[in-house]
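Asker: No letters, just coordinates:
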């Protein structure tokens, strides 16, 4: 078994390495001191097990862990950290890690953790168990539209300045919103808030009636408990499309995604009935991702949208499982309403 230890503290790496040497199946141990070295090691060698400290330099834990799980699904991941916040721990477990070990617990427990994980169990250090059980009883939280905007910025690892620029707000206003958001989420730091949001992506949804401002002249659809995702990296277009969907389906819960990194956690947590998805989202194509999403959720309906209609793209999109592919200039209110009628009713 090949093991990669990623920790910026040399004493921690040495201690973990010594513990690993007592495991008969361990053949090779490689060290990484920061996030950059971790990614480089993963790109050059194949590892069976990753032991990871999440507070290293050049490392965004939640986002990177999700990416690692997507790229190396067969590799086991054990977090070894001094950070014991239950929201943060739960966020990482939901991101796909196989265990979480506290650094203040006996180092010999690392070998036990590895054995449990290899046998198919999830390992959590004893002191964390009660915290995690208590966290399952937290009250439900509903965010305002502006809080949703701020929360989405946090989930994308944006700085206060970047959030302010994206929302055309002052940095001070963003800071005030963050203070209220932390209070509402019952967390004490940016890191805890990010973990909570990643764990509870459903917080980022808004009811249709809260999105549109004017009353529609047509009768809104009776959408009930329906979740709809609008995925497009053009924020202005995405908001316009959300507004049309909300106007015609005020009872639905509507989520926004500006990247694949945002989209996949939403798909897994809210199980949408319908996704409007740009065929080009960032640097990747919507056709291959349509296929992946349909493999996970067979019943979801996906409408691919594009500013560059092409007959071959249309054929490939339909073959991948999309309900339709529509030119953005043709995606007006009557068209969206018909799609909602077909999917919801």
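Answerer: Arrived safely, thanks for sending. The shown structure was predicted, so the numbers you read here are calculated from the model rather than taken from an experiment.
Asker: alpha carbons only for contacts and neighbour counts from here, please
Answerer: Will do.
Asker: Spatially, what comes nearest to the residue nearest the centre of the chain if we skip its sequence neighbours?
Answerer: Note on the chain: the residue nearest the mean C-alpha position is residue 265, at 3.7 Å, using Cα atoms, centre = their mean. Computed as Cα to Cα, 6 or more residues apart in numbering, the closest residue to residue 265 that is not its neighbour in sequence is residue 201, at 6.8 Å.
Asker: In addition, the following structure is provided for comparison:
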């Protein structure tokens, strides 16, 4: 069972998500919180696998809470729930370690799939947000979020570059395996090597780095 915590300052959203997600056989909704402070207090009492985190909350917003969660409980995954006009928060939330970035208006099947994907080590970003992130990165070329040493970049093999390309386009391990005619286990091994070579924390950072530097257009 995937242990889930829902954090949103709107009671209707908290209650609706709690009721709906509790009906899924593989999910165990452990509780709800209305701000980042309550999230941290909850984690002090009980471990959680996935936090569904509203990005705009009073007392402590989702960005700062994500930073604190990932620093103290690095194994806990965060999926940010947002509206489409939260540009100022996109970069910080991803930089601090959020594994997912979804629109609140999205369908529940997508949310359930995102929880499963993030729990298994993947990343999930809404396609509309992904396109917006690409545009925003292109406007901020002089202020890169993710920096990697040139020597580390040059150490990537051609197949590792192909995996970077796929990650930069938001594909899951399963999709990458299909696209590159590899097994999922092989993809996971390549991802581990990429993270080790680039000294990055997770696939989300790889995706940000790839988009920032224009590597999503590269093919071997």
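Answerer: All right, it came through fine. Because the structure is predicted, anything quoted here is derived from the model rather than measured.
Asker: Okay, the residue nearest to residue 265 of structure 1 and residue 149 of structure 1: tell me how far apart.
Answerer: According to Cα to Cα, to the nearest Å, residue 201 of structure 1 stands 13 Å off from residue 149 of structure 1.
Asker: of these two, who's got more company?
Answerer: Higher neighbour count among residue 201 of structure 1 and residue 149: residue 201, with 21 against 16, using other Cα atoms under 10 Å.
Asker: Let me see the contact set for that one.
Answerer: Residues in contact with residue 201 of structure 1 (Cα atoms under 8 Å, 6 or more residues apart in numbering) are 265, 266, 269, 270.
Asker: which one of those has the most neighbours?
Answerer: Highest count within those by other Cα under 10 Å belongs to residue 266, 23 neighbours.
Asker: Looks like that one contacts residue 202 (just checking).
Answerer: Yes. Applying Cα atoms under 8 Å, one finds residue 266 of structure 1 in contact with residue 202, separated by 7.1 Å.
Asker: which position in structure 1 aligns with residue 30 of structure 2?
Answerer: In structure 1, residue 30 of structure 2 lines up with residue 29, judged by TM-score structural alignment.
Asker: try residue 57 of structure 2
Answerer: Using TM-score structural alignment, the equivalent of residue 57 of structure 2 in structure 1 is residue 56.
Asker: unless I'm mixing things up, its match is touching residue 32, no?
Answerer: No. If you go by Cα under 8 Å, residue 56 of structure 1 and residue 32 don't touch, sitting 9.9 Å apart.
Asker: quick one: common contacting residues for these two?
Answerer: The contact sets of residue 56 of structure 1 and residue 32 overlap at 7, 8 (Cα under 8 Å, 6+ apart).
Asker: How many neighbouring residues does residue 93 of structure 2 have?
Answerer: 23.
Asker: and what of residue 137 of structure 2?
Answerer: For residue 137 of structure 2, using other Cα under 10 Å, the count is 21.
Asker: tell me the contacts of it?
Answerer: Contacts for residue 137 of structure 2 (Cα under 8 Å, 6+ apart) come out as 211, 212.
Asker: What segments of structure 2 are strands?
Answerer: In structure 2, the strands defined using DSSP state E lie at 2-7, 27-33, 50-54, 77-82, 100-103, 124-125.
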